[in-house]
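1. I need the structure of the sequence given here:
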Amino acid sequence: MNCKPLLAVALALALAACSKVTLENYGKLKMGQKYEEVTAIIGEPSHCDETLGVRSCAWGSEQQGITVNFFGGQVVLLSARNLK
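-> This next block holds a predicted model:
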């Protein structure tokens, strides 16, 4: 019996359970917070893009996650998708 698929599923579930991308942590984010304060709450982003001085960072996936826009190093816009 090949246990690799079962191990992969168990690892994925364990990682999902440890995610900081939650509704509770989203509630801790506030306008004006610095990037370092945000990453202390929800961890490092999946990716960031910068356009015209606005840095847009995303945590989680397109289906379930958090997006935060920073201007001058501070939060100016927050959004969330399907958090629990």
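
2. from here on, contacts and neighbour counts on C-alpha atoms
-> Fine.

3. contacting residues around stretch 54-69?
-> By Cα atoms under 8 Å, 6 or more residues apart in numbering, the surrounding residues in contact with stretch 54-69 are 21, 26, 42, 44-50, 70-72, 75-83.

4. at 6 Å what do you get?
-> Stretch 54-69 is touched from outside by 45-49, 70-71, 75-82, with contacts defined as Cα atoms under 6 Å, 6 or more residues apart in numbering.

5. end to end, how far does it reach?
-> 7 Å (Cα to Cα, to the nearest Å).

6. Sequence B follows; please return its structure for comparison with A:
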Amino acid sequence: MKKLLIIATLLSLAACSKVSQENYEKIKIGMDKADVETLLGSADNCVEKTLHTNCVWGDETKNIEITLVSDKVTLYSKHGLTK
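-> Sure thing, here's the model as predicted:
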């Protein structure tokens, strides 16, 4: 019984991932970083460059990568997302 509860909890957490095709489609050029974080949560990794910041939500198999300039979305891409 305890194993079933653990498995059900893990499956429900995996299903609740904010890194999804549905959320990817809500991202728009010019969107504020705060609005992206409301949608996706905190980024898993951000690298600040001279004029922009690259942030990634997710991992190497399934992710959303967004380039921000002055905390605004200027470019975004996805990897491993399906409908």
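
7. And the residue nearest the centre of the first structure, how far from residue 16 of the first structure?
-> Central residue of the first structure (Cα atoms, centre = their mean): residue 59, 2.2 Å from the mean position. Distance of residue 59 of the first structure to residue 16 of the first structure, computed by Cα to Cα: 13 Å.

8. mind checking the SS state of the residue nearest to the centre of the first structure?
-> strand (DSSP: H, G, I helix; E, B strand; the rest coil).

9. Distance of the counterpart of it in the second structure relative to residue 70 of the second structure?
-> Here residue 59 of the first structure is matched to residue 57 in the second structure, going by TM-score structural alignment. For residue 57 of the second structure, the distance to residue 70 of the second structure equals 19 Å [Cα to Cα].

10. ok, now residue 27 of the second structure?
-> Distance from residue 27 of the second structure to residue 70 of the second structure, by Cα to Cα: 16 Å.

11. immediately after the host helix or strand of residue 10 of the second structure, which helix or strand?
-> Secondary structure assignment for residue 10 of the second structure, by DSSP states H and E: helix 2-15. Once the chain leaves helix 2-15 of the second structure, the next helix or strand it forms, by DSSP H and E, is helix 21-24.
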